[in-house]
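> Quick one, what's the 3D model for this:
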Amino acid sequence: MNTKILVSACLMGHAVRYNASSKTLLSDSLVRWRDEGRLVVHCPELAAGLTTPRLPAEIIGRDGDAVLDGNAAIVESDGRDVTPHYQLAAWLALDAARSAGCRFALLTDGSPTCGSETLYNGQFIGQRKPGSGVASALLRRHGIEVFSEAQIDLLQARLNEEEQ
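I've put the predicted structure just below:
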């Protein structure tokens, strides 16, 4: 049986990002994994009931781990606290990954939900800082390895190791 990978829906061409766009990742690996039936396409924000389009949201404070621990918040650009929606999004991503038996996740970097290497700095000025979003943090806490779209070669290497 092929190892399953949870993948952000926007990377697969679905217009589900906050601004109703996609972030389609053109990759031979993704095409091959899709054809092999490995991919579990999921948008945590839509699963949690957030709309498209929606206001941009950023983590105020450290990162997704801090949000999960109650020590940071996620707010929209108008100042509205949407932390509970994004916490739900994280739990729904974990549920989707577990239900499908995913060992890995390929998620969109920068997102307050899916960011795995960087996040926007919480000031809505387009600057990033190191850190993980809430779903990435929760998936990692539960043993699922998370990769950004820039790490697809590293994910392929991990798949090769896993399946040898």
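> make it CA atoms for all contacts and neighbour counts henceforth
Will do.
> most residues in a single helix of this protein, which one?
For the chain, the helix with the greatest residue count under DSSP state H is helix 83-100.
> counting contacts, what elements does whatever helix or strand comes next after it pack onto?
Per DSSP states H and E, helix 83-100 leads on to strand 102-107 as the next helix or strand towards the C-terminus. Secondary-structure packing of strand 102-107 (3 or more Cα pairs under 8 Å, 6 or more residues apart in numbering; DSSP states H and E): strand 4-8, strand 145-148.
> one more, for comparison:
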Amino acid sequence: MNILVSACLLGIQCRYDGSGVMQEHIEGLKKEHNLIPVCPEIYGGLATPREAAERVGNRVLTHSGKDVTKNYERGAKEILKLAKMLDCKYAILKERSPSCGMGKIYDGTFSGNLTDGNGVLAELLIKNGIQVVGETEYSKI
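A predicted model of the protein is given here:
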């Protein structure tokens, strides 16, 4: 089975701060599945490292107030194309992210507070019938 995975969870240094967060338990899934690493921010044309961003309603804003919504939407659409091409039914995405968060995301105040909601990519994948889970829920696949 092909599974989309946030690239940063596989140790690829693509997070906003240029780091990756290798999740050994997720990497272990490659024994049974094809893991497809994706980073919607990079697919959307943003650099690494980049200014931190949070979702505010339907927009994604950086800490300094720059609107990067179009980049996030472009990246999400490109990953959806990839998911369809590779017949991915599942995605394991980085929790709390404005792109990948599922169920809870940062609230847009850059204070570490969470609110109910999904990231741009997670929302698009769900609308297209792909089951999305966060890195702590990977066993649901």
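> how about a markdown table for the helices and strands packed on strand 102-107 of the first structure, with mean neighbour count and distance to Leu106 of the first structure added?
What follows is those, written out as a markdown table (neighbours: other Cα atoms under 10 Å; distance: least, Cα to Cα, whole Å):
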| stretch | mean neighbour count | distance to Leu106 of the first structure |
| --- | --- | --- |
| strand 4-8 | 26 | 5 |
| strand 145-148 | 22 | 5 |
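> Please identify which of these is closest to Gly61 of the first structure.
strand 145-148 (21.3 Å; Cα to Cα).
> ok, back up a step: in TSV, list the helices and strands packed on strand 102-107 of the first structure along with distance to Asp28 of the first structure.
Shown next, in TSV, are these (distance: least, Cα to Cα, whole Å):
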stretch	distance to Asp28 of the first structure
strand 4-8	15
strand 145-148	16
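> I'd guessed Tyr18 of the first structure sits against Leu46; true?
No: checked against Cα atoms under 8 Å, the pair Tyr18 of the first structure and Leu46 is beyond contact range at 9.9 Å.
> And the alignment partner in the second structure of Arg141 of the first structure, how far from Val120 of the second structure?
Aligned by TM-score structural alignment, Arg141 of the first structure pairs with Lys127 of the second structure. Distance of Lys127 of the second structure to Val120 of the second structure, given as Cα to Cα, to the nearest Å: 11 Å.
> List the contacts of the counterpart of Pro44 of the first structure in the second structure.
Counting by TM-score structural alignment, Pro44 of the first structure lines up with Pro40 in the second structure. By Cα atoms under 8 Å, 6 or more residues apart in numbering, Pro40 of the second structure lies in contact with 72, 74-76, 78-79, 99, 121.
> any idea how far Ser139 of the second structure is from Pro40 of the second structure?
Distance of Pro40 of the second structure to Ser139 of the second structure, given as Cα to Cα: 23 Å.
> Tell me, how many residues neighbour Glu51 of the second structure?
14 (other Cα atoms under 10 Å).
> so what's whichever residue in the first structure pairs up with it up against?
Counting by TM-score structural alignment, Glu51 of the second structure lines up with Leu55 in the first structure. By Cα under 8 Å, 6+ apart, the contact list for Leu55 of the first structure reads 18-19, 76-78.
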